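1. Sequence first, then the predicted structure, then my questions.
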Amino acid sequence: MLHLTAALDPASRVPLYQQLYRSLAGEIRSGALPAGTRMPGKRSLAEALGVSVNTVDGAYQMLAAEGYLASRARSGFYVQEYPALPGRPEPPAAPAPAAAPAGPPVRFDLSTGGVDTRLFPFRTWARLQKELLYTSPQLLARGDPRGDIQLRQALAGYLEEYRGVRCTPGQIVVGAGIEYLLSLLAPLLPGPAAVEDPGYPRARQVLENSGRPCRLIPVDEGGLSVADLAASDAAVCYVTPSHQFPTGVTMPAPRRAELLGWAAAAPGRYIIEDDYDSEFRFDTRPLPSLQGMAGGDGPVIYLSTVARSLAPGIRIAYMVLPRSLLPAWQERYSLYSATVGRFEQQTLARFIQEGYFTRHLARSRMTYKARRNALAGALTEAFGPKARLSGLHTGLHLLLHLAGPVPSDQALVRAARQAGIRLAALSGYSMASPVRCPSGTLVLGYGALEDSLCPELASTLKKAISAACASSSRV
């Protein structure tokens, strides 16, 4: 009989026929059983291995189904040709991962993406979603790639009332995050794209990954410089006019009109308005959106998300397209699937339509305003005239400007990290040259900060910066 090396383990959880199948398939792949070899009969192999005929038959049938064996009438099973796989060159050794920066555990996380997850409306959200799970089995089916119509209707009504956005539900596209929507949008747009500097590095990366080269446009006290934008060859402009990230300035109405004039000066130009945290304006009424100023048929593409207002884990963002882009969107993406689950979409739709969203925002706004006041007060008390604050009116981060000679921004960030504080310097958001950013300016996100920790944070940060200044003066 043909010599086989099959070794079967009756104690294994893997059925014997699968063990035999794996063993024989391995011998065929390795060439130990060459093509044309006639396999032993089922009964003789079963007797040799001490297993049932059904075990051997099950293994042979699996091998035949996958093309390892071929059955010939009144003759048996024969090994089929299995081409030898070409050898693969050894890949180069992967570089050693960069060592994590040394330092104590993070006690104060001041990164700008943090939110207070304790504010999430757990009970209301869970109740709405539970009701949908029990009453709406149709949501298990595939939905509209643009998002469920109920959510798009709810968003259209909310945006018109609170942000002055003028659109129909048919202009809204729902997707799993702003980055995803921006990556789909980029191929529909012309030419190079302008981005703010300092600005949101992820937007630039997404645009460039999607084939749109980026032009870096400086930001001044009125936001993006339209004069520098006009001097560039950009045909698209990505901007955060309500709360420029990360400087915190709000683009005034005259500058907004100037920006809309730039878009109207040449056919095919577009403005991408990222309205990422306009819900949290504490001291004054927010200016209407650029999209609302331009109108539903204007050149503005409006982007926003619930990452700040609800939680980053609720992966729901939305985009309002001008009517001029709808045919191109439909042609390119009509066969795509929605990237947000329909139960989550419908839960958010009801959350908005039944008034829970506006009440949640009101409570969150009060909480964050109190936290901003606590942090600003603690920083003012700790630093006194040696620092000033800006960007307090909107959003979930502020800027701390240190006076006098200070170490490099990198040294300040390192000193803070050694003290258990995670933060960034303004210059870290500059993609062209850090010279555009005043040195000694720190960006402090307070969304995830506990109010009671503000005094301790301010005191710890003051000590860390003082130690960094002392060390720098000795060098």
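-> Nice, I can see it. Numbers count the residues shown, from 1 in each chain.

2. can we go C-alpha only for contacts and neighbour counts from here?
-> Fine.

3. Can you list the neighbours in contact with stretch 326-346?
-> With contacts defined as C-alpha atoms under 8 Å, 6 or more residues apart in numbering, stretch 326-346 is touched by 129, 132-133, 139-140, 142-148, 150-151, 171, 174-176, 188, 315-316.

4. What residues of that stretch count as buried?
-> Trp329, Ala338, Thr339, Val340, Gly341, Arg342, Phe343, Glu344, Gln345, Gln346 (16 or more other C-alpha atoms under 10 Å).

5. take a look at this one as well, against the first:
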Amino acid sequence: MNSWANVGMDLHLELPRGIGVKAALLQGLRDAIDSGGLKPGTRLPPSRSLAVDLGVSRNTVADCYTELAHAGWLITRQGSGTVVASRADAKAGDARGITQSPSKPPEQEPPRSALSFIPGSPDVSSFPRAQWISSARRSLTSAPNDAFSATDPRGRIELRTALSSYLGRTRGVRTDPEHIVVCASSGHGLTLIARVLQETVAVDAYGLHLHRDLLAAEGIRTVPILVDESGTCTEQLASTQAKVALLTPTHQFPLGGPLIPSRRRTALDWASNSGGIVIEDDYDGEFRYDRKPVGALQAIAPQHVAYMGTVSKTLSPAIRIGWMVLPDRLIEPVLALKGPYERWVSATDQLTLADFIDSGRFDAHIRKMRTTYRRRRNQLVDTLEHRLPDVRITGISAGLHAVIQVPRGTEGAILSAADGLGLDLVGISTFRHPDAPPAGIDGIVVGYSTPTPSRYSDALERLCTAMESVL
């Protein structure tokens, strides 16, 4: 039996014709490197493997590798194979007539990591890699064969079962696996629900602009309703033409307050009386510090609330897993939109997350990060109280961001000063609905979960310096 197909790795080369085999191979390799087809650091196949693929002798390939290494095009290391050198070194090698290969690749200056307080991301350096790998190994080892074929558009039953238990225990959600539909993100879930309903959506006058953009892209009109420190002014819902309301009742984004009980009841009464739907975006409900837990709105009226959550704040936005807990009337239409099988979320990631939840690792990670983020929040508050005692900080009892209220007319100047210091910031005006009146405040929305631990103090220093230069 021929075994050539199992030797080494593939390499596509265009060899010029009309010249000898060795000359053609030398020219083909140089052209591939010079054009960028073979990038610096790319490992080349062993000489035996490439010789079999090209139908030439192994010595021919080995001689070409050696000659190109002497000229600086390639780098050879004992026991590590042959890799492509940088183009600069290759050209310099040709010019200088280098006769020996460099002992190691040229050092490249690592890109400077930006400092950012943009909200929306956890501390990605704290991702629980070892625990996630353990859950992946265990879940894939025990997975049934059908886990590796087309998956139910609802999502893997293992994950939906784990989520049903977890959401009921931690968020008070009333559900079962049949009412849960897995999606790729809250934005994905929102798009699916909006496509089904095709109704005007009431949104917070200050809210996540990315969600408004997604709705606009679907041709969905949004109408703003006021928000304050008690959350969304849900009494305004009845005066709108909306049949859908998008709310963040646990922790209003970006102002940060929870929706008070009377306004929660008003929202549910509106949905019940009008036949409307409340879309509840529970984006960071796990993180609370100085207040009692606020349960999900869905728990009070499951048939009038579509509940959404993801792991983008608790674990990482790189894990594209979210979920919807849907009223009966939305399940089949949403599944029809998703199609006959799951096309969005990896089944193996779903199995891993199911094990991560069932094993208790998810709870342990959240408790750990809750402590970490509380410490960061306290450091932010203490630093600002010491350096800028006249500014007011709000929305800090929960979540992963805070709002620093600043004097009117200073928001833009602070953002410009921060940019000059290499710090990414966002102002509260970014989140205002274009049809909403200004709230009468200027502010900076600080995502204190975003920087890595080693850069957090530096980011705080730059924030204070930028603000002190303006205030």
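-> All right, it came through fine. These figures come from a predicted structure and were not determined experimentally.

6. Drop the TM-score for these two in here.
-> Aligned and superposed, the two chains score 0.73 in TM-score terms (TM-score structural alignment, normalised by the length of the second structure); 367 aligned residues with a C-alpha RMSD of 2.3 Å.

7. before we move on, the earlier item: hmm, which two among the buried residues of stretch 326-346 of the first structure are most spread apart?
-> Trp329 and Phe343 (24.5 Å; C-alpha to C-alpha).

8. related to what we said a few turns ago, next step: the contacts of stretch 326-346 of the first structure restricted to strands.
-> Secondary structure from DSSP state E places Val174, Gly175 of the contacts of stretch 326-346 of the first structure in strands.

9. buried subset of the contacts of stretch 326-346 of the first structure?
-> 129, 132, 139, 143, 145-148, 150-151, 171, 174-176, 315-316.

10. Just tell me the aligned range of stretch 243-251 of the second structure in the first structure.
-> Here stretch 243-251 of the second structure aligns to the first structure at residues 235-243, judged by TM-score structural alignment.

11. what's the span of the matching stretch, first residue to last?
-> 23 Å (C-alpha to C-alpha, to the nearest Å).

12. swap in stretch 193-211 of the first structure?
-> With C-alpha to C-alpha applied, stretch 193-211 of the first structure spans 10 Å between its terminal residues.

13. same thing with stretch 435-448 of the first structure?
-> Terminal-residue distance, stretch 435-448 of the first structure (C-alpha to C-alpha): 30 Å.

14. What residues of it count as buried?
-> Across stretch 435-448 of the first structure, burial judged by 16+ other C-alpha under 10 Å covers Arg436, Cys437, Ser439, Gly440, Thr441, Leu442, Val443, Leu444, Gly445, Tyr446, Gly447, Ala448.

15. Of the residues you listed, which belong to strands?
-> Taking DSSP E as the definition of strands, these contribute Thr441, Leu442, Val443, Leu444, Gly445.

16. what does the last one align to in the second structure?
-> Per TM-score structural alignment, the equivalent position to Gly445 of the first structure in the second structure is Gly447.

17. Which residue, neighbours along the chain excluded, lies closest to its match?
-> Pro119 (3.8 Å; C-alpha to C-alpha, 6 or more residues apart in numbering).

18. corresponding residue for that neighbour in the first structure?
-> That one, Pro119 of the second structure, aligns with Thr112 by TM-score structural alignment.

19. wait, the match of Gly445 of the first structure sits on Phe117?
-> Yes: assessed by C-alpha atoms under 8 Å, Gly447 of the second structure is found in contact with Phe117 at 4.7 Å.

20. Asn209 of the first structure versus Ala186 of the first structure, what's the distance?
-> From Ala186 of the first structure to Asn209 of the first structure the distance is 9 Å (C-alpha to C-alpha).

21. separation between Glu331 of the first structure and Pro267 of the first structure?
-> Using C-alpha to C-alpha, which is the criterion applied here, Glu331 of the first structure is 21 Å from Pro267 of the first structure.

22. Work out for me the element Pro254 of the first structure sits within.
-> Per DSSP states H and E, Pro254 of the first structure falls inside helix 253-264.

23. name the helices or strands packed onto that helix?
-> Applying 3 or more C-alpha pairs under 8 Å, 6 or more residues apart in numbering; DSSP states H and E, one finds that helix 253-264 of the first structure contacts helix 226-231.

24. Using the aligned residues only, give the average distance of the helix it packs on to the second structure.
-> Its matched residues in the second structure lie on average 2.0 Å from helix 226-231 of the first structure after superposition (mean C-alpha distance after the TM-score superposition for the first structure).

25. Which other helices and strands does that helix contact?
-> Using 3+ C-alpha pairs under 8 Å, 6+ apart: helix 226-231 of the first structure touches strand 214-220, helix 253-264.

26. For Ala311 of the first structure, which of these is the nearest?
-> strand 214-220 (28.7 Å).

27. Can you check which part of the second structure whichever helix or strand comes after that closest one sits on?
-> Counting by DSSP H and E, the element after strand 214-220 of the first structure in chain order, helix or strand, is strand 223-224. Taken onto the second structure by TM-score structural alignment, strand 223-224 of the first structure occupies residues 231-232 there.
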